[in-house]
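S.K.: The following comprises the amino acid sequence and a computationally predicted model.
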Amino acid sequence: MPLLSTPTRAEIAGVGSALPLRRVDNAELAAQVDTSDEWIVERTGIRSRYIAGDGETTATLATDAARRALDHAGIEASDIDLIVLATATPDQTFPATATKVQTALGIRDCVAFDVAAVCSGFLYALTVADAMIRSGGATTALVIGAETFSRILDWEDRATCVLFGDGAGAMVLRASDDPDRGILATKLHADGRYNDLLYVDGGPSTTQTVGKLRMKGREVFRHAVTNLAAVLGEVLAAAGLTSADVDWVVPHQANARILDATARKLGLSPDKVVVTVDRHANTSAASVPLAFDVAVKDGRIKRGDLVVLEAMGGGFTWGAAAVRY
């Protein structure tokens, strides 16, 4: 496929998502863990999550989401020349899970790699794909967030295991000269000083084990509200917009209280915030594209709407994007 010779804009051509077959509500979880539906809902807003079963992996969920995004865009898999997959739970240490998706889609040759920025991973992947399209390095990209976080949870730690779920979301980006659609601006940040507030206690070069997720929730909450409000302001300023111009905010679905606090800090109506954490829990890098797909498919997000995406995750990493859908 010929590459564009001049910089252009990346527009969202289609979206898709995928969830495991098994849905686990709070009552089922309370039968296995020392918790209750009331405790979980009051502190997080979560009522259910999906847990991957036998044969369901990060790659299979990513592939299903990608196929649905391609169908929604009306684009053939053979047109894809770039796959960027955000995940903290790859199928293997290497090769990249993106290459497994490439093979499953029947794409014989394209650029394919993973991005690891935990819950902010999709924003990082989107920024990379956008930059490659703008530079002429790609014309049609699959950007995917996919996770099987259930496999790195400590199911005896009730403070963390109730928060997460599995899933995948995907976007098809394509080069466009349409001035009324596309990714307007992105902003990314990282601060590794806060590693010990949210991390996995394993890894190939340290423990030679996968490890389990560890989190100091109260401290993470405090940083999340401050950082997300700041980066949303940054990305709007970069796009020459204000919060009054925003039709929808699609945030990382970590905790309903974080979503509410961030909206208040920006003076945004809660009615403009897409919330799916109640049904999906925190799906890490998958949460933003999964929530975006839900809101597109149920008719809330429409063509021409200004949508702001944001997320913060372990690292800390955080970021935002302003998009004219």
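M.R.: Noted; the coordinates are in hand.
S.K.: make it CA atoms for all contacts and neighbour counts henceforth
M.R.: Noted.
S.K.: what's the helix or strand hosting Leu61 in contact with?
M.R.: Using DSSP states H and E, Leu61 sits within helix 58-73. Contact with helix 58-73 is made by 13-20, 76-77, 89-91, 97-98, 100-101, 104-105, 142, 144-148, 167-172, as judged by CA atoms under 8 Å, 6 or more residues apart in numbering.
S.K.: Generate a ChimeraX selection restricted to the buried subset of those.
M.R.: Buried residues within these, by 16 or more other CA atoms under 10 Å, are selected in ChimeraX with:
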select :13,14,15,16,17,18,19,20,77,89,90,91,97,98,100,101,105,142,144,145,146,147,148,167,168,169,170,171,172
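S.K.: number of nearby residues for the residue nearest to Ser48 when sequence neighbours are not counted?
M.R.: Nearest residue to Ser48, sequence neighbours excluded (CA to CA, 6 or more residues apart in numbering): Asp25, at 4.0 Å. Asp25 has 17 neighbours, counted by other CA atoms under 10 Å.
S.K.: tell me the contacts of Asp25?
M.R.: Counting by CA under 8 Å, 6+ apart, Asp25 makes contact with Arg47, Ser48, Arg49.
S.K.: circling back: could you list which of the contacts of helix 58-73 belong to helices?
M.R.: Taking DSSP state H, the ones among those that sit in helices are Thr97, Ala98, Lys100, Val101, Ala104.
S.K.: if you skip the residues just before and after it, what's nearest to the third one?
M.R.: Once flanking residues are discounted, Lys100 sits nearest to Ala59: 6.4 Å by CA to CA, 6+ apart.
S.K.: try it against this one:
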Amino acid sequence: MIPVRILGTASFLPGRAVSTSEVAAASVPHKKLADIEAKIGIKTRYWSPPGTRMADVAARALGQAAEAAGISPRELRRIIFVSSTGGDYTNPATASSVIDALGCNGLCDGFDMANACVGFVSAMDIGARSAATGLAPVGIVAVELMSRFITPENPRPYLVLGDGAGAVILGTARPGEGISGVSLGNDGAHGGTAYIEHPGLTRKLELSVFAASNQDMNAIATKAIVDSANAVLAQCGLTIADISWVLPHQPNGPMFREILGALGVDPARSVPVVEDIGSVSAASIPISLDRLMRARKVRPGDRILMVAVGSGLAYGALLYQVAPAA
């Protein structure tokens, strides 16, 4: 076990709520709204105003997570900024701007991480190992402003993608608490299923592309999630029945339900968010984690399985064990 404790969480949805009725009218006006909502399982998503800086969104979410943890942001010793789209800059790290916004200059280090929709799970692994070796508290924040990379002319991403942020503060563990299993992997052979090309390479504005069919994407993603979850369960000598809460990545409503079904998980043991916030890439899991923690449903000894898949193909799972009752 990697000894670490989740001290606090937070989430933030920047901008205004945008209904599926509005995006459908702009992108596919010839289709029935009821059919679209049934196909994507999303009623609203949030789109930030033009010019919104990811560092500002990150600082707000991390500040709220620090408050929930009962610490000052100036106590953080490491900040990991996660985004599938690269942050505010190609260079330098957006984490530097977050550190400045939180008043942490000279007090901690920070860096950016990108691993598509799996970025938060990857960052949890690194953050937990940092805290376990004495570099704590660690702040992790995933920010996705996917509305920057969509247009009505490309309906598939336009109908589902949204903006959001989720943050967590990791600290010193109590006895019997921490990451009891982790499995991460990448398979570049499937790298062309969904992507945003680099404008520095193509010399033009680049937008989100869903290249594979929905059927192919769902099949690849569901298998990767099930395999990742099973790998972690095997490490820990557990079955899915031993898990208290399962927080999967939520690309759309039907796929979220398909993932739960493939894992054999009762929906009551998860936290659905995609219907209300859309598909928010690496921010999906930390937002659902924050809602779980703030609902105060987590009990001593609970096990929380976070499992994700993203373009690349990236995939992974992580099992967090809450400290048992004293």
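M.R.: Everything's here; your move. Note that this is a predicted model, so its numbers are computed, not measured.
S.K.: hmm, back to that, dump the ones in helices among the contacts of helix 58-73 of structure 1 into CSV; add distance to Arg158 of structure 1 as well.
M.R.: Below are these laid out as CSV (distance: CA to CA, whole Å):
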residue, distance to Arg158 of structure 1
Thr97, 30
Ala98, 32
Lys100, 33
Val101, 33
Ala104, 36
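S.K.: Between the residues you listed, which sits nearest Val118 of structure 1?
M.R.: Thr97 (14.7 Å; CA to CA).
S.K.: Can you get me a residue count around the corresponding residue of structure 1 for Ser279 of structure 2?
M.R.: Correspondence of Ser279 of structure 2 to structure 1, assessed by TM-score structural alignment: Asn282. When neighbours are counted by other CA under 10 Å, Asn282 of structure 1 registers 28.
S.K.: is it true that Asn282 of structure 1 touches Ala254?
M.R.: Yes. Using CA atoms under 8 Å as the test, Asn282 of structure 1 is close enough to Ala254 to be in contact (4.8 Å).
S.K.: which stretches of structure 1 form strands?
M.R.: 9-18, 22-25, 48-51, 82-86, 111-115, 140-148, 166-176, 182-190, 198-200, 213-215, 248-251, 306-313, 317-324 (DSSP state E).
S.K.: and the fifth one, which stretch of structure 2?
M.R.: Okay, so that is strand 111-115 of structure 1. Going by TM-score structural alignment, strand 111-115 of structure 1 sits over residues 109-113 in structure 2.
S.K.: cool, and the first one?
M.R.: When structure 2 is aligned by TM-score structural alignment, the counterpart of strand 9-18 of structure 1 is residues 3-12.
S.K.: any residues touching that stretch, and which ones?
M.R.: Applying CA under 8 Å, 6+ apart, the contact partners of stretch 3-12 of structure 2 are 57, 60-62, 64-70, 128, 131-132, 164-174, 176-179, 286-287, 289-290, 293, 322.
S.K.: again, 7 Å this time
M.R.: Contacts with stretch 3-12 of structure 2, where a contact means CA atoms under 7 Å, 6 or more residues apart in numbering, come from 61, 64-66, 68-69, 128, 131-132, 164-174, 177-179, 287, 290.
S.K.: Stretch 110-120 of structure 1 now?
M.R.: With CA under 7 Å, 6+ apart as the test, stretch 110-120 of structure 1 has contacts from 81-88, 96-99, 121, 125, 284-285, 311-314, 317-319.
S.K.: Mind listing what's buried along that stretch?
M.R.: Under 16+ other CA under 10 Å, the buried positions of stretch 110-120 of structure 1 are Cys110, Ala112, Phe113, Asp114, Val115, Ala116, Ala117, Val118, Cys119, Ser120.
S.K.: repeat for stretch 297-313 of structure 2
M.R.: Asp302, Arg303, Ile304, Leu305, Met306, Val307, Ala308, Val309, Gly310, Ser311, Gly312, Leu313.
S.K.: repeat for stretch 258-276 of structure 1
M.R.: Buried residues in stretch 258-276 of structure 1, counted by 16+ other CA under 10 Å: 258-263, 266, 268, 270, 273-276.
S.K.: Next one: the aligned residue in structure 1 for Gln64 of structure 2 relative to Gln253 of structure 1, how far apart?
M.R.: With TM-score structural alignment as the criterion, the equivalent of Gln64 of structure 2 in structure 1 is Arg68. For Arg68 of structure 1, the distance to Gln253 of structure 1 (CA to CA, to the nearest Å) stands at 21 Å.
S.K.: Check Asp37 of structure 1 too.
M.R.: To Gln253 of structure 1, Asp37 of structure 1 is 18 Å away according to CA to CA.
S.K.: more crowded one of those two?
M.R.: More neighbours surround Gln253 than the other of Asp37 of structure 1 and Gln253, with 30 against 18 (other CA under 10 Å).
S.K.: check contacts around the more buried one.
M.R.: With CA under 7 Å, 6+ apart, Gln253 of structure 1 has these contacts: Val275, Thr276, Val277, Ala281, Asn282, Ser287.
S.K.: For the residues you listed, which pairs are in contact in structure 2 too?
M.R.: Checking those against structure 2 (both residues aligned by TM-score structural alignment, their matches' CA atoms under 7 Å), the contacts still present are Val277, Asn282, Ser287.
S.K.: Narrow those residues to those in helices?
M.R.: Using DSSP H, those in helices are Val277, Ser287.
S.K.: ok, of the kept ones among the contacts of Gln253 of structure 1, which one's closest to Arg222 of structure 1?
M.R.: Using CA to CA, Asn282 comes nearest to Arg222 of structure 1 of the kept ones among the contacts of Gln253 of structure 1, at 17.2 Å.
S.K.: Distance of that closest one relative to Ala261 of structure 1?
M.R.: According to CA to CA, Asn282 of structure 1 stands 17 Å off from Ala261 of structure 1.
S.K.: Can you tell me, leaving aside adjacent residues, what's nearest to the corresponding residue of structure 1 for Arg303 of structure 2?
M.R.: Under the alignment (TM-score structural alignment), Arg303 of structure 2 maps onto Leu306 of structure 1. Excluding its sequence neighbours, the residue lying closest to Leu306 of structure 1 (CA to CA, 6+ apart) is Arg324, at 4.6 Å.
S.K.: residue in structure 2 matching that neighbour?
M.R.: Using TM-score structural alignment, Arg324 of structure 1 lines up with Gln321 in structure 2.
S.K.: That match: how many residues sit nearby?
M.R.: Residues near Gln321 of structure 2, counting by other CA under 10 Å, number 26.
S.K.: residue in structure 2 matching Leu266 of structure 1?
M.R.: Here Leu266 of structure 1 is matched to Leu263 in structure 2, going by TM-score structural alignment.
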